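*Asks:* The following block contains a protein sequence and its predicted model.
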Amino acid sequence: MSGHGTPIPMTSHPCGPLNGQAEVPGDKSISHRSLILGAMCIGETVVTGLLEGEDVLATAQAMRDFGAEVTRDDDGTWHVHGVGVGGFAEPETVVDCGNAGTGVRLIMGAMATSPITATFTGDASLNSRPMARVTDPLALFGTQAVGRTDGRLPMTIVGAREPVPVRYTVPMPSAQVKSAVLLAGLNAPGETVVIEKEATRDHTERMLEGFGAEIRVEETEEGRAITLKGRPELQPQVIAVPRDPSSAAFPVCAALIVPGSDVLVPGIGLNPTRAGLFDTLREMGADLTYENERVEGGEPVADLRARFSPNMKGIEVPPDRAASMIDEYPILSVVAANATGDTVMRGVKELRVKESDRIEAMARGLRANGVAVEDGEDWWIVKGCGAGNVAGGANAPVETFLDHRIAMSFLCLGMASQAPVVLDDGGPVATSFPIFEPLMAGLGADIRREG
């Protein structure tokens, strides 16, 4: 049984060329942060282009639970009337974050230094994911957390009544952990310092500066040091959310592997801490070009054009690129299956604690559909079949493990395989990409709901 409700089996059939324009939803990372930071201002923040997937809608409801007024106009414009830094009210009910790992971890950070108590839960997938990586550094502020074994949800967070600033080195590359500590530091006196040994997506730092926080970033011997001055008066903003590069990855990669395809994906955010997949695809020989490059809202943006690329070669992906494309390894493995030679991915143990164990989930599904895979704790290798040579037609439906990116990756695999690819449950796609099915159908894909 799926955590989102009744399972929705889907079958992706081999299809003709994918052609047209793919207008993917707004960036999920920026959407979460827009709502949370808007709730921590005094006044009205206006957001356009917000991703209206289940994950972000859960964050919007959570901000209401904490006392902010969050509304949506009929034209899709969102309004957040905030309560100010340290102004969160204590929720009257359990805060349900659904499948949103980013949402719950950032919200925990945002409320951790306010003198309130909140209990968090989520769906079956979220409730199986580790939270100690966030609650451990939050404890340094004086926050208390009580959850299930191994620090899992449901969990109650008791905010620090007299928070102290902290200096914290993030032990693993994680934008979620970094961001949770920075958001907690907003309501702590003095300066909170976060040090990361490997740079991760920097939307939180950019947006904190945009909202008026005093923040500086320096390269030091210890690593990338981010210093935030506590208790600012954040200023409400007007935010146009760029389109999500992680969502763009699916129509882009599908176009690269389906013969005759030519797809334009407009207005994609190309923050350097998020663009690792596109760099990797180009190194593999993908016909992927950037058009109309520009800057919008402090973020680099471009239109991406992807064309069928039958001569892609497997490569070794640099391990230091993992942080900039951690969510894209599942769909990269689908491209790798249609390339020639081995694609080697190392330094990717973070994939094992996402919505699912993504290395295990992809390895099992690819093997079942005729693709050889080798894997270890921190690495995996996809042995490419060459363009058009993925068999598909597994004897049993591919298990998606309540993971939206696993589901969309295998739906893309089916578009270019010799036989259809069947999924046990495509429902989780709605958490991040609610228009995936009609968008891909508009390009020429043949995805069918079964039953």
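*Replies:* Everything's here; your move. In this text the structure is predicted, and so the values were computed from the model without any measurement.
*Asks:* all contacts plus neighbour counts: C-alpha atoms, from now on.
*Replies:* Will do.
*Asks:* Can you get me a residue count around Ala368?
*Replies:* Ala368 has 19 neighbouring residues, counting by other Cα atoms under 10 Å.
*Asks:* Now do it against Ala391, distance only.
*Replies:* Relative to Ala391, Ala368 is positioned 9 Å away (Cα to Cα, to the nearest Å).
*Asks:* What of Glu44?
*Replies:* The gap separating Glu44 from Ala391 is 53 Å, by Cα to Cα.
*Asks:* try Leu208
*Replies:* Summarising the geometry, the distance separating Leu208 from Ala391, computed by Cα to Cα, is 48 Å.
*Asks:* here's the one I want to compare it with:
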Amino acid sequence: MSMQTNLSLSSQRTDNLAGIIDVPGDKSMSHRSLILGSLAIGTTKVTGLLEGADVLATADAMRALGVDITRHDDGTWVIVGQGLHGLVAPETALDLGNSGTGVRLLMGVVAGQAITATFTGDASLSVRPMARITDPLQQMGTHVASRDGGLLPVTITGQSEPMAISYESPVASAQIKSAILLAGLTARGDTEVIEPHASRDHTESMLRHFGATVEQTVRDDGTHHVQLHGGAQLIAADIAVPRDPSSAAFPMVAALLTKGSDITLPSIGMNPLRTGLITTLIEMGGDISILNPRDEGGEPVADLRVRHSDLHGINIPAERAASMIDEFPILSVAATQAYGTTIMNGVAELRVKETDRIKVMADGLIAAGAIVSYDDDTMTVTGGPIAGGMTVNSQHDHRIAMSFLTLGLISNAPVSVEGCETIHTSFPDFAKIMQNAGANIAETGS
């Protein structure tokens, strides 16, 4: 489905989802492919890149920073890297649209360059917290100017040799960690990030792929330490982007919940720091077969076969949250159809995503007839019938929109979702792809 504004979709009860569903390339790796390819010496070719609005915004930003990035007719992206010190100051502000990953990672990039850049975004991104990124960057010697509360627009003036720091992050966040590591590429000495537990590690893996030295250790107290050795050059290296497990979550849950369904999701990224939802759904009784495990582009991938299942509630440990942080909205939908109660711990980070995802999901699920409660760091859902028959505003959040469209597939009455245009940021053609598998999803009024 092409990108448009004010798109509303409606979904209704569906059975027998079937076939092969090709989900888009991994969003996290797509952002990083463009960024690290731009900072490397030589030409990098990327296949499987997610061509959603968020990633395209990152590509445009890298072009504005002086990088030659082109897309060939066969879908291959070619990046002519400028090296670690080759970026130029953009002539206008870098508009990252709705992309929290893009804006935060690029702040780290600019912090390690002797240039100044201003970052802007859409209405949703402009109320998301940036101080958690800019505070450690300031410790590295970066000059930062922003609105009160660290909000966009943010202007970053970087340094060609920022100070190497050891930063203890209060939360496990790949965005915080990645911004610091990207700034640390041009620092003298070693840059270290300490997390309470491990967040997704695509940045570390891809830095190694391009020739950097990165060490990851877990201490006796459970903290996760990542150390980047500064002063290295990045050398161009081709990348095959696996398919996004966060996008696969929606058809996966839809198939588990709808009677008679049997689908296959090929080439899904199986990085162990991204598979918390799969582990959780299997623990809940989900029939998910992991087939043909293999390595592609330095990352583990596998094909997933998913069939309708009777689920039961479980208590999900907080330490698993970082490996499924984007999947809690759709997990809460699955929990409405599980026998008993599902307790999701460690979800505070969801309250500073595109929206307060906990509140928005809880409010919508309750309006649909679900039994839900939550506090700052926990969400509890008790299974039962879903009445549906309501309209939800997605609050410009693509994962909220797709989660409620999935809910409509098992509701007694249709569910309408406003603001579905942001689905294009991560899963272009979501509605069309699900329709082809048998889902009843259509534009409102069509």
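*Replies:* Alright, I've got the coordinates. Remember, it's a predicted structure, so these values are computed and weren't measured experimentally.
*Asks:* List the residues that contact the residue of structure 1 most remote from its centre.
*Replies:* Relative to the C-alpha centroid of structure 1, counting by Cα atoms, centre = their mean, Glu162 is the outermost residue, at 32.7 Å. Contacts were defined as Cα atoms under 8 Å, 6 or more residues apart in numbering; by that measure Glu162 of structure 1 touches 113, 115, 142.
*Asks:* out of those, which is most surrounded?
*Replies:* The member of those that has the most neighbours, counting by other Cα under 10 Å, is Thr113 with 29 neighbours.
*Asks:* number of nearby residues for the residue lying closest to Arg147 of structure 2 once chain neighbours are set aside?
*Replies:* Take Arg147 of structure 2 and drop its neighbours on the chain: the residue closest to it by Cα to Cα, 6 or more residues apart in numbering is Pro153, 6.6 Å away. As a burial measure, Pro153 of structure 2 scores 20 neighbours (other Cα under 10 Å).
*Asks:* where's Asn127 of structure 1 relative to Asp136 of structure 1, distance?
*Replies:* Per Cα to Cα, Asn127 of structure 1 is found 17 Å from Asp136 of structure 1.
*Asks:* Which of the two has more residues huddled nearby?
*Replies:* Here Asn127 of structure 1 and Asp136 are set side by side on neighbour count (other Cα under 10 Å), and the busier one is Asn127, at 23 against 15.
*Asks:* what about the more buried one, distance to Met312 of structure 1?
*Replies:* 39 Å.
*Asks:* Same question for Val166 of structure 1.
*Replies:* Computed as Cα to Cα, the Val166 of structure 1 to Met312 of structure 1 distance reads 47 Å.
*Asks:* what do you get for Gly260 of structure 1?
*Replies:* Gly260 of structure 1 is 15 Å from Met312 of structure 1, by Cα to Cα.
*Asks:* neighbour-wise, which of the two wins?
*Replies:* When neighbours are counted by other Cα under 10 Å, Gly260 of structure 1 and Met312 differ, and Met312 comes out ahead with 25 against 15.
*Asks:* Where do the strands of the stretch 301-446 of structure 2 begin and end?
*Replies:* Listed from the start of the chain, the stretch 301-446 of structure 2 has strands (DSSP state E, counting those that start in this stretch) covering 311-312, 315-316, 338-339, 341-345, 371-374, 378-382, 388-393, 413-418, 440-443.
*Asks:* right, and those strands - which one's nearest Lys177 of structure 2?
*Replies:* strand 341-345 (22.0 Å; Cα to Cα).
*Asks:* Check how far the closest one sits from its aligned residues in structure 1, on average.
*Replies:* Its matched residues in structure 1 lie on average 0.8 Å from strand 341-345 of structure 2 after superposition (mean Cα distance after the TM-score superposition for structure 1).
*Asks:* buried set for stretch 397-412 of structure 2?
*Replies:* Under the neighbour-count criterion of 16 or more other Cα atoms under 10 Å, stretch 397-412 of structure 2 has 397-411 buried.
*Asks:* do stretch 139-155 of structure 1 as well
*Replies:* Applying a neighbour-count criterion of 16+ other Cα under 10 Å, one finds 139-145, 147, 151-155 buried in stretch 139-155 of structure 1.
*Asks:* Which of these fall within strands?
*Replies:* The strands in this structure, assigned by DSSP state E, contain 144-145, 147, 152-155 from those.
*Asks:* Would you format those as TSV with distance to Val70 of structure 1 included?
*Replies:* Written out in TSV, the entries for those read as follows (distance: Cα to Cα, whole Å):
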residue	distance to Val70 of structure 1
Gln144	28
Ala145	27
Gly147	28
Arg152	28
Leu153	25
Pro154	25
Met155	24
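*Asks:* Pick the one among those residues closest to Ala372 of structure 1.
*Replies:* For these, the closest approach to Ala372 of structure 1 (Cα to Cα) belongs to Arg152, at 33.8 Å.
*Asks:* can you pull the contacts of Arg449 of structure 1?
*Replies:* By Cα under 8 Å, 6+ apart, the neighbours of Arg449 of structure 1 are 8-11.
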